[in-house]
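[1] 3D model of this:
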Amino acid sequence: MATSRWIRPEVYPLFAAMSVAVGICGFQLIRNLTTNPEVRVNKEGRAAGVLENYEEGKKYAEHSLRKFVRNKSPEIMPSLNRFFSDPQRN
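    Okay, the predicted model is just below:
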C-alpha cells in the first residue's frame, strides 16, 4: 500500500532531481577522497603533516571542466542574449 502512495507519476520529477543531487554529491565526495591533495585517508599520509605541494594543488584546482569553460562567456543562451541586448542587429 505504501508503494502506491509514494510511487506515482507526480513524484517522478522529485525522484529525478534527488537522484541528480545525490549523484553530484557522491561524485564530489569520491573526487575529494581520491584526488584532493589536502585529504589524506591512510595513516601514513596523515602523519606527514602539512605538505608544501603547490603543483599538486594547482593540478587539482585546474581540472578539465574549468579548462573547458575558461574562455567561454558566462551565458546560457548567448545568441538569444545578443538578439535581445544588441539593438544594432535588429
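[2] From here on, just use CA atoms for contacts and neighbour counts.
    Will do.
[3] May I see the buried residues of stretch 23-37?
    Across stretch 23-37, burial judged by 16 or more other C-alpha atoms under 10 Å covers residue 37.
[4] and what of stretch 60-73?
    By neighbour count with 16+ other C-alpha under 10 Å, stretch 60-73 contains no buried residues.
[5] Please generate a structure for the following sequence too, so the two can be compared:
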Amino acid sequence: MGRWLKPDVYPLIGAMTFVTGMCVFQLTRNAFMNPDVRVSKAHRRSAVLDNADEGQRYTQHAFRRFLSTQRPEVFPALNRFFAGSPPSDDK
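    A predicted model of the protein is given here:
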C-alpha cells in the first residue's frame, strides 16, 4: 500500500473526500426531503400534490434563514476599516 499512496497525493484525497461528501449530502437531502420526490406509494398515486408548506420548509431551511440575517460581506471588519470616515484635516 505504501508504494501506491504517496504523501503528495494526500491533499488531493482530502479534497476529493470533501467534494464526494458534499455530493452525497445533497443527493440524500434531495431524495428524502425534496417535496417533488415521491418515494411512498401514497404520494406517487396523486398527480399533483398540495404541498406548498412542505416546499416552503424545503426552500427556507435553517442555513438559508441564518444567511438571510447576515450582511453579504466576506471580511466585515476589513470593510468597516476601509469604509470609515477619513481623518479630518482641521487641527
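[6] how far away is the residue positioned nearest the centre of structure 1 from residue 56 of structure 1?
    Closest to where the C-alpha atoms of structure 1 average out (C-alpha atoms, centre = their mean) is residue 24, at 6.2 Å. Per C-alpha to C-alpha, to the nearest Å, residue 24 of structure 1 is found 23 Å from residue 56 of structure 1.
[7] how far away is whichever residue in structure 2 pairs up with residue 35 of structure 1 from residue 42 of structure 2?
    By TM-score structural alignment, residue 35 of structure 1 lines up with residue 33 in structure 2. Applying C-alpha to C-alpha, the value for residue 33 of structure 2 to residue 42 of structure 2 is 16 Å.
[8] where's residue 58 of structure 1, which helix or strand?
    Residue 58 of structure 1 is located in helix 54-61, with elements delineated by DSSP states H and E.
[9] residue range for that helix in structure 2?
    Under TM-score structural alignment, the match for helix 54-61 of structure 1 is residues 52-59.
[10] Now do that stretch: distance to the chain's middle.
    Put simply, stretch 52-59 of structure 2 sits 17 Å off its chain's centre (C-alpha atoms, centre = their mean, to the nearest Å).
[11] ok, now stretch 11-18 of structure 2?
    Mean C-alpha position of stretch 11-18 of structure 2 versus that of the full chain (C-alpha atoms, centre = their mean) differs by 18 Å.
[12] That stretch vs structure 1, average distance?
    Taken over the aligned residues, the distance from stretch 11-18 of structure 2 to structure 1 averages 0.9 Å (mean C-alpha distance after the TM-score superposition for structure 1).
[13] SS state for residue 51 of structure 1?
    Three-state assignment for residue 51 of structure 1 (DSSP: H, G, I helix; E, B strand; the rest coil): coil.
[14] Pull the contacting residues for it.
    Residues in contact with residue 51 of structure 1 (C-alpha atoms under 8 Å, 6 or more residues apart in numbering): none are found.
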